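Just to be clear, the model below is a prediction. Sequence and coordinates:
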Amino acid sequence: MEQGRKYLGVVAHYAPDGRLTPRSIEWEDGRLYRIDRVLDARPMRSLKAQGTGTRYAVVIGRTRAYLYFEDSRWWLERM
């Protein structure tokens, strides 16, 4: 695993207009967590994990997190 990154399985929806929206994440132990809200999505660089991709600011339960989509893989920035 690259520093500051946790690669995850993600269930996402591709809209007819091309928008990609993550719906849930699969944690490394197999547990699934529903993404309750996507607050923002924009191309952005991670200062903590040294990567660039589309950053999704998401809410999972009471937790806010940054989920990145880069080179066909999803990763969660470690807080």
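Great, that's in hand.

can we go C-alpha only for contacts and neighbour counts from here?
Will do.

Surely Arg37 touches Thr63?
No - contact criterion C-alpha atoms under 8 Å: Arg37 and Thr63 do not qualify, at 10.5 Å.

who has more neighbours, those two?
Arg37 (16 against 9; other C-alpha atoms under 10 Å).

Just list the residues touching the more buried one, thanks.
Val58, Val59, Ile60 (C-alpha atoms under 8 Å, 6 or more residues apart in numbering).

Any of the residues you listed buried? List them.
Val58, Val59 (16 or more other C-alpha atoms under 10 Å).

and the contacts of Arg37, which of them are in strands?
Of the positions in the contacts of Arg37, Val58, Val59, Ile60 sit in strands, assigned by DSSP state E.

Alongside the first one, take a look at this:
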Amino acid sequence: MSVGHQLEKYFLHFNQLTKEKVKIIITDTNRAYSKLTKIIFPNSIAVIDSYHYIFSINILFYLILRSTCITKKVNSSLLTCNPYLR
């Protein structure tokens, strides 16, 4: 059973009026959560939590820095220390 299916089953216990009152869902970057938000909570918006938002921005900065270093043939050995960014 997928995470999305488990969450959908859980939220079916709440009445529709209660679910319609939800305005904001704070979630991580899992696509199942954002899809589920629109199905279960039709009047809400999904907001990515600050940890995942900052992590995504850091990844983008790293990729820009790495491509700049490679383009300019700068020694990029310092950029390979993070295993998530190789």
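Arrived safely, thanks for sending. No experiment lies behind these values; they were computed from the predicted model shown.

where does the TM-score land?
Once superposed, the chains reach a TM-score of 0.23 (TM-score structural alignment, normalised by the length of structure 1), with 36 aligned residues with a C-alpha RMSD of 3.9 Å.

Adding distance to His13 of structure 1 as columns, could you present the contacts of Arg37 of structure 1 in a markdown table?
As requested, the contacts of Arg37 of structure 1 are arranged in a markdown table below (distance: C-alpha to C-alpha, whole Å):
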| residue | distance to His13 of structure 1 |
| --- | --- |
| Val58 | 15 |
| Val59 | 17 |
| Ile60 | 17 |
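
with the contacts of Arg37 of structure 1 in mind, which one is nearest to Leu32 of structure 1?
Leu32 of structure 1 has its nearest neighbour among those in Ile60, at 10.7 Å by C-alpha to C-alpha.

Next one: Leu17 of structure 2 from Ile40 of structure 2, what distance?
Per C-alpha to C-alpha, to the nearest Å, Leu17 of structure 2 is found 11 Å from Ile40 of structure 2.

between these two, which one's more packed in?
Ile40 (18 against 9).

surely the more buried one meets Glu8?
Yes - using C-alpha under 8 Å, Ile40 of structure 2 makes contact with Glu8 at a distance of 7.1 Å.

Tell me which stretches of structure 2 form strands.
24-27, 45-48.

follow-up on the earlier one: ok, the contacts of Arg37 of structure 1 vs Glu26 of structure 1, which is closest?
Ile60 (12.0 Å).

SS state for Val10 of structure 1?
strand (DSSP: H, G, I helix; E, B strand; the rest coil).

Find the nearest non-adjacent residue to it, please.
Ile25 (4.4 Å; C-alpha to C-alpha, 6 or more residues apart in numbering).

helix or strand for the one you found, which one?
strand 20-26 (DSSP states H and E).

what's the following helix or strand after that strand?
strand 32-34.

What residues sit buried inside stretch 57-72 of structure 2?
Arg66.
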